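Participant: Using only what follows, build the 3D model:
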Amino acid sequence: MIAGYDEVSALLADPQLSLDKRHACDGYTGFALPPALDRNLLNMDGDQHNRIRKLAAPAFSRRSVDDLRAAIGRIAGAVFDSLSEKDGETVDLLDELCVPVPALVLGELLGVPADLYPHLRDAAAAMFTVDTSSAESRQRLKAAIDWLTTTFADLVAAKRADPGDDLLSGWVRARDDEAALTEDELVSLAFLMMLAGLENAVHMCGNIIAALLDSGDAAAAVAAWQSRRGELMEQANPSPFAIRRFPIADLTVGATTIPKGDTVLLSLIGADSDPARNGRRSLMFGRGPHYCLGAQAASLIVDAVVPELFTRHPRARLAIPAAELTYRASWRSHGLVALPAILAP
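Facilitator: The predicted structure follows:
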């Protein structure tokens, strides 16, 4: 694990560190995904990665930022309208705000039916909290992977039979008409964009809201949102590490030599917290060719959810002491199990 800002910043963009687990020499297997889910951007480098990234990027590019912001605002507004009916009640803000907004946004972009969202959240939880020493946890992971594989393969088949005006239909056309993707790459791309986008946005919002409810600083944070948002997002980052990497040759970092093929974790939270950072840009969303495709969408979702919650419900408070909030047991993702709050009228 590497945590210094200078080292992490350099290594995030270093071609000597590969994301392709075929370069692993230390027994790394990860989730052992089937090919239909494994041929995704988090297991690719170079020309392969660039080819698929170019197909995925337009959904999150600056050219569509106004449309994306408008769609997120519309969806968040509808979710908040439903939430307002529960003034005075205890609600789970994770379930009733932090999950539905990004799920509906990503689902609308990709063309994923809304009835799948609860199952997607459960599958994400099974993956990010897997305990390989527990037979029960391994079985949950296997069931989640089987469901994800079947679901996204079926979704691709449905779009092929009845295409719509969504990204997944466009990717199906790119697969069938232009041979721009293999079938495994197509299914893997849909899986990654939906699951990773949902996971990060949900827990970024949840972690920020929990911190503000605990601190009593919500009113001041909302009043100075544009100047405070970056700091709050960094502190709430649900991704402690960048995706694992493997040196393609022996790699020297400081006084340490990392053997070829060892598993390397770059600590994003460690780097952003390093005093040597000295005001330089956050590495929360990575750097270089693997910079997070969904960074802009995640930021827009946070902007639509967090300040609006405290604008509409300035007296919202936690329903239990902050010390009793339960976080998922996971080194891969820092996120809450639930966020019970009272929306005081």
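Participant: Please count neighbours and contacts with C-alpha atoms only from this point.
Facilitator: Noted.
Participant: Surely Glu185 touches Arg39?
Facilitator: Yes. The pair Glu185 and Arg39 qualifies as a contact (Cα atoms under 8 Å) at a distance of 5.1 Å.
Participant: In the protein, which residue is most central in space?
Facilitator: Asn200 (2.6 Å; Cα atoms, centre = their mean).
Participant: So that one versus Ile248, what's the distance?
Facilitator: Separation of Asn200 from Ile248 (Cα to Cα, to the nearest Å): 29 Å.
Participant: try Pro163
Facilitator: Pro163 is 41 Å from Ile248, by Cα to Cα.
Participant: ok, these two, which is more surrounded?
Facilitator: Ile248 (20 against 17; other Cα atoms under 10 Å).
Participant: shouldn't that one be in contact with His23?
Facilitator: Yes. In terms of Cα under 8 Å, Ile248 counts as a neighbour of His23; the distance is 6.4 Å.
Participant: which residues do these two both contact?
Facilitator: Here Ile248 and His23 share the contacting residues Gly261, scored by Cα atoms under 8 Å, 6 or more residues apart in numbering.
Participant: so where do the strands sit in the protein?
Facilitator: Secondary structure of the chain (DSSP state E): strands at 17-18, 90-92, 246-247, 251-253, 256-258, 317-318, 340-342.
Participant: I'd like the structure of this one too, to check against the first:
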Amino acid sequence: MTSETTGAATGVETLPDFPMTRGCPYHPPAGYGRLREAGPVARVRLFDGRTAWVVTGYEEARRLLIDPRLSSDRARPDFPVLVPRMAAAKLTALVGMDPPEHDVQRRMLIPSFTVKRVNGLRPAIRRIVGERIDAMLAKERPQADLVQEFALPVPSTVICELLGVPYADHEFFEEQTRRMVLASSTAEEAAAASAALMAYFDELISVKQARPGEGLLDELIADRLATGELGRTELTSIAMFMLVAGHETTANMLALSVLTLLVHPEQLALLRADEGAAAGAVEELLRFLSVADELQRVAAADIEIGGVVIREGEGVYLPNAAANRSAEVFPDPDRLDIRRADRRHLAFGYGVHQCIGQNLARAELEIALYELAVRIPGLRPTEPVEALAVKPGGSVQGVYRLPVAW
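Facilitator: Next up is the predicted model:
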């Protein structure tokens, strides 16, 4: 972490840089602890020299996530960005909107992600997971990159089946997603990737209008686009958001979950011994890992909280990896305990923007982690944790590769 050199004579404020990168894949950046020492709400400096606020306090984060004075509207000129590519990626559906527009789109999608609807998908998810494990076990050599051969294709296949997107196109949209979400991507690269995905979905909508199929996208075309409730650009934006969010975060969460369990073998043994422990294991891993970190907002009015006043137009970041390691809420927060009873984590956000796909993500993680633990009991990493490159701050947290053997 770097900061500007300042002194009392200059009157210039010394601020830590944000975002911060993890040193260990499954622990928050060390800088979060230093921010917490400064109070539950602390000021930081962004890449472009602008300042913003970072909320590390759990209670303060929960209060702000339901405060209507914080805006998620990414079209606002004062909306803070962590890296240049964020504005260019144009992931604005749902996550980048405020009520009432946000509420209209969310109501359209909620029926497809209810617990009942997701439970109906569990047999298909189990089949997909089983096929990927079969492919790994059929390899001539008992080794694999778990990211490329399991953690990425499982959620990619699931979201394709849910949306009605051809999985044959997965290499294309996975590559475009990487260009959009990686903090190392330039704004030009992110914009080009976003435009490519929008064009892809625009063409796919035309194909489905001519030859309707089964999937959420087909339902939205018939029930919303044809009736005029959704415009074509709105629908392409929603489809792109669901595809990107539906596989990118879950893939990173799955890879990091496996890594974390492998380096906590006593926790992995608890999971392997009891499928009923899978739900609790997933909740604890969601808290512990918090891969969808750095929720961002902009103040639409002055807000007094945590001993500071956030002024209208100032950026606010709410890293759930900090809130979810709060000792006041989670005793011994840096210890992984899949039997932990408290599930008040903020890994899926909180309030009106709470992740709409959380039930689906939970189902995928529960099934994938348990099946992998039972069917490949000898699974082990072939490189030490410190040798694995972690994704930088400002992106979904994860590792680029996870070499394993069995």
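Participant: returning to that earlier point: quick check: the aligned residue for the residue nearest to the centre of structure 1 in structure 2?
Facilitator: In structure 2, the residue matched to Asn200 of structure 1 (TM-score structural alignment) is Thr249.
Participant: what does Gly230 of structure 1 give?
Facilitator: Using TM-score structural alignment, Gly230 of structure 1 sits opposite Glu283 in structure 2.
Participant: one step back: with mean neighbour count added, can I get the strands of structure 1 in CSV?
Facilitator: As requested, the strands of structure 1 are exported to CSV (neighbours: other Cα atoms under 10 Å):
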stretch, mean neighbour count
strand 17-18, 24
strand 90-92, 18
strand 246-247, 25
strand 251-253, 13
strand 256-258, 11
strand 317-318, 20
strand 340-342, 20
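Participant: So which of those strands is nearest Gln235 of structure 1?
Facilitator: strand 317-318 (19.1 Å; Cα to Cα).
Participant: in structure 2, what residues pair with that closest one?
Facilitator: Using TM-score structural alignment, strand 317-318 of structure 1 pairs with 380-381 in structure 2.
Participant: what residues does the matching stretch touch?
Facilitator: Leu259, Leu262, Leu402, Pro403, Val404, Ala405, Trp406.
Participant: Just give me the neighbour total for the counterpart of Gly307 of structure 2 in structure 1.
Facilitator: Residue pairing (TM-score structural alignment): Gly307 of structure 2 is matched to Ala255 of structure 1. Counted with other Cα under 10 Å, the neighbours of Ala255 of structure 1 add up to 6.
Participant: ditto for Gly279 of structure 1
Facilitator: Gly279 of structure 1 - counted by other Cα under 10 Å - has 8 other residues nearby.
Participant: So it versus Val101 of structure 1, what's the distance?
Facilitator: For Gly279 of structure 1, the distance to Val101 of structure 1 - Cα to Cα - is 32 Å.
Participant: got it, and Pro34 of structure 1?
Facilitator: Where Val101 of structure 1 is concerned, Pro34 of structure 1 sits at a distance of 29 Å (Cα to Cα).
Participant: could you pull out the helices for structure 1?
Facilitator: With helices called from DSSP state H, structure 1 shows them at 5-12, 35-38, 46-56, 65-84, 93, 100-110, 117-128, 135-161, 167-177, 183-215, 218-223, 225-235, 268-273, 295-312.
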